[in-house]
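Student: Sequence and predicted structure, then a few things I'm wondering about:
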Amino acid sequence: MKHGTSLRKVDAAAGLPVSIADVRAAHERIRGSIVRTPTLRSHTLSQLAGAEIWLKFENLQFTAAYKERGALNCLLSLSPDQRAKGVIAASAGNHAQGLAYHGARLGVPVTIVMPVPTPIIKVTQTEGHGATVVLHGEKFEEAYAHARRLEAEQGLTFVHPFDDPSIIAGQGTVALEMLEDAPEIDTLVVPIGGGGLISGMGTVARGIRPGIGLIGVQAELYPSMYDLVKDAALPCDGDTLAEGIAVKEPGALTRRFVEALVDDVLLVSERSLEQAVSLLVQIEKTVVEGAGAAGLAAVLDHKEMFAGRKVGLILTGGNMDTRLLANVLLRDLARSGRLARLRIQLQDRPGTLFQVSRIFDEQSVNILELAHQRIFTNLPAKGLSLDVECETRDAAHLERLIGALRDAGYEVSPVELA
């Protein structure tokens, strides 16, 4: 991050359609109806990262995501006629819920078009906020096209999730609050999907502190803005934990902001996203969805880049399916050696299982689950495979157990995670 480069970007910001004055006006407009979420320094994450880490807890908004800010600013910017006719959006995520919630609060009819395979919990949550949900198409692109048709047919106002000046201005209010509450922050690390959040925050950052570092983060599986900035051609597809930033095509408007304001864009792996979600639960006792943990994942993956800096991270949302969260936490325990599945080859004779379990007892390892396999195995007919799921204190404790089993003559292999 070269501060000279950052300073030159201030000049580029002058020609953009959203200014810091627009963001300040948006903040005045919405501040009474959104949560001014805390910006807090994390002592433990700072130690882990080798940098001073500040977290803004946007997962504490009523709908558990920052998207409320832009949605509300857009609704409050409508004419009386537009508000009476209503608005429409295509979204299966936090934009839908933010728009639905504030639309109901303001008496503005809201229609949300979602792809047919959208999880039922997202449909019911959006309907619960008072919106009309229309299910159409198998993919987001089809839902989006249908929403634009309904917009024209019914005279509704389309509210884009990111490619709209009023949305960008609303999202920028996150940075206004952060830099007021923690003025020492010298680097902002912001997740990028369509680019609305980093566009608004970048506008504020360059306006308040021209030399601030501004870094975007995308999931490796969806590097759409990264491709644009780096002139690359990485594929955009796959099942990412960070579905909130899984956008295949950057906004026509937001790409201008990113090119003008942002210093760099980093990519993070699925494994790094899982680790970041787990760390935030364990250390900060807060649930953050995959997209919201992307900033922390990037800092931990690129420690040398952020060493010694005062880094602001936005926990953008907390809408994560509880079963998926459980899987992520358990997988992280397995990777750290605290949970393990060991495959042990045994001879099929009385007392063998007792002898094995005695070693687990001697090593003070808790057995959670056992599975014998006699039929579907390539072992001889008198052999069997025993899978043992167990709980240990840490990776070193697990290694001592494996060593003790091998010393006793057993062939042992850990069942590894991807």
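Tutor: On my side now, so go ahead.

Student: alpha carbons only for contacts and neighbour counts from here, please
Tutor: Fine.

Student: Tell me which other helices or strands the helix or strand A145 falls within touches.
Tutor: Assigned by DSSP states H and E, A145 belongs to helix 140-154. With contacts taken as 3 or more Cα pairs under 8 Å, 6 or more residues apart in numbering; DSSP states H and E, helix 140-154 sits against strand 87-90, strand 110-114, strand 157-158.

Student: all helices of the stretch 251-400 of the chain, in order?
Tutor: Along the stretch 251-400 of the chain, counting by DSSP state H, counting those that start in this stretch, helices occupy 254-261, 270-284, 294-301, 303-306, 322-335, 352-362, 395-407.

Student: any residues touching the fourth one, and which ones?
Tutor: I take that to be helix 303-306. 1, 49-51, 299 (Cα atoms under 8 Å, 6 or more residues apart in numbering).

Student: Kindly recompute the last result at 7 Å.
Tutor: 49-51, 299 (Cα atoms under 7 Å, 6 or more residues apart in numbering).

Student: Which one (most neighbours) among the residues you listed?
Tutor: V299 (25 neighbours; other Cα atoms under 10 Å).

Student: distance of that residue from L370?
Tutor: Distance of V299 to L370, computed by Cα to Cα, to the nearest Å: 39 Å.

Student: Run a quick neighbour tally on the nearest residue to D164 once chain neighbours are set aside.
Tutor: The shortest distance from D164 to any non-neighbouring residue, by Cα to Cα, 6 or more residues apart in numbering, is to L253 (7.3 Å). Residues lying near L253 (other Cα under 10 Å) number 19.

Student: Put this next to the previous one:
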Amino acid sequence: MNGHNGTDQYAASLSSIKEARERIKSYIQKTPVVTSETLNSMAGRGLLFKCECFQKGGAFKFRGASNAVFSLDEQQADKGVITHSSGNHAAALALAAKLRGIPAYIVIPSNAPKCKVDNVIRYGGQVIWCEPTMQSRQSTAAKVQQDTGAVLIHPYNDGRIISGQGTILLELLEQFSDIDTIIAPISGELSLGGGLISGVALAAKSIKPSIRVLAAEPVGANDAALSKENGRIVILPEVNTIADGLRATLGDLTW
């Protein structure tokens, strides 16, 4: 599950997504799918919403975090896990680590939303503050990892995370098998980074190749669209969106 840039081997597969589902099924919530006649009328088509807001930790991130944490062997897990995140991945990893009974070291930039920091603390994560730059996040995480021996669980650029997020699609197609189009969010150093869309697309195209998969991102943070246009990862000098989880760039594995 360790795909590398420049090869045609992906970091995840339908097989790894199915394995993830078996691994995490006793920890995650099976989330509901809802519809709205008002929105259906406005859109002129039948819309379904997979409500991962009802997932443990409040977001789909718990799927990937749980898969990563519970795939560690005992020797690895004994040292705990570490990540750098200001968003839902931070809380998800803290909760998954709590369920396994291991430490979670969470490097968080000083400008992170208070509600998200509170979630990390509530789930037992040990918060380590850093400056609000990617360089500071990475260097601080590297220092903590060196000091503790904890396993780094990247917010999105990790096959275990991609596989865990892909379990959403397995669940969704069991709930509604005749879906023809899926729209999923993409982007963000702070949160998504393509982990969700990668897992969803891999599973969807493997199970039902006719499904159309669309990736949605804010116009003011359209690095993924520009990356697709240019055939390489494009990093925007600045972004303009209130969606703090949809800011910044893709990883080489999600790319």
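Tutor: Received, thanks. This structure is a prediction, so every number in the text was calculated from the model and none was measured.

Student: which one of the contacts of helix 303-306 of structure 1 is nearest R31 of structure 1?
Tutor: V299 (29.9 Å; Cα to Cα).

Student: what sits against V190 of structure 1?
Tutor: 198, 215-217, 295, 313-314.

Student: That one -> structure 2?
Tutor: Structural alignment (TM-score structural alignment) places V190 of structure 1 against A184 in structure 2.

Student: what's the nearest residue to its match if we skip its chain neighbours?
Tutor: Nearest one to A184 of structure 2, counting by Cα to Cα, 6+ apart, is A215 at 5.2 Å.

Student: distance of that neighbour from D158 of structure 2?
Tutor: For A215 of structure 2, the distance to D158 of structure 2 - Cα to Cα - is 19 Å.

Student: What of S16 of structure 2?
Tutor: 12 Å.

Student: Including secondary structure and distance to H129 of structure 1, could the contacts of helix 303-306 of structure 1 go into CSV?
Tutor: Shown next, in CSV, are the contacts of helix 303-306 of structure 1 (DSSP: H, G, I helix; E, B strand; the rest coil; distance: Cα to Cα, whole Å):
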residue, secondary structure, distance to H129 of structure 1
A49, helix, 39
G50, coil, 42
A51, coil, 40
V299, helix, 35
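
Student: of all those, which comes closest to Q61 of structure 1?
Tutor: V299 (24.1 Å).

Student: so what's the closest one up against?
Tutor: For V299 of structure 1, counting by Cα under 7 Å, 6+ apart, the contacting residues are 49, 306.

Student: picking that back up, of all the helices and strands packed on helix 140-154 of structure 1, which one is nearest V35 of structure 1?
Tutor: Of all those, strand 110-114 comes closest under Cα to Cα, at 21.8 Å.

Student: report the angle between the axes of that closest one and helix 140-154?
Tutor: Using axes from the mean of the first three to the mean of the last three Cα atoms, to 10 degrees, the inter-axis angle of strand 110-114 of structure 1 relative to helix 140-154 is 150 degrees.

Student: Tell me the buried residues in strand 110-114 of structure 1?
Tutor: 110-114 (16 or more other Cα atoms under 10 Å).

Student: what's the answer for stretch 88-104 of structure 2, then?
Tutor: Quick answer for stretch 88-104 of structure 2 (16+ other Cα under 10 Å): 88-98, 102-104.

Student: one step back: can you tell me which of the contacts of helix 303-306 of structure 1 comes closest to Y226 of structure 1?
Tutor: V299 (16.7 Å).

Student: What residue in structure 2 is paired with the closest one?
Tutor: Counting by TM-score structural alignment, V299 of structure 1 has no partner.

Student: Repeat that for H160 of structure 1.
Tutor: Aligned partner of H160 of structure 1 by TM-score structural alignment: H154.

Student: any idea what sits nearest that match, other than its immediate chain neighbours?
Tutor: H154 of structure 2 sits nearest to T83 (Cα to Cα, 6+ apart), 5.9 Å away.

Student: The aligned residue in structure 1 for the one you found: neighbour count?
Tutor: Structural alignment places T83 of structure 2 opposite A89 in structure 1 (criterion: TM-score structural alignment). Residue crowding around A89 of structure 1 was assessed by other Cα under 10 Å; the count is 28.

Student: And for T126 of structure 1, the neighbour number?
Tutor: 27.

Student: Touching, it and A100? I think so.
Tutor: Yes - judged on Cα atoms under 7 Å, T126 of structure 1 makes contact with A100 at a distance of 6.4 Å.
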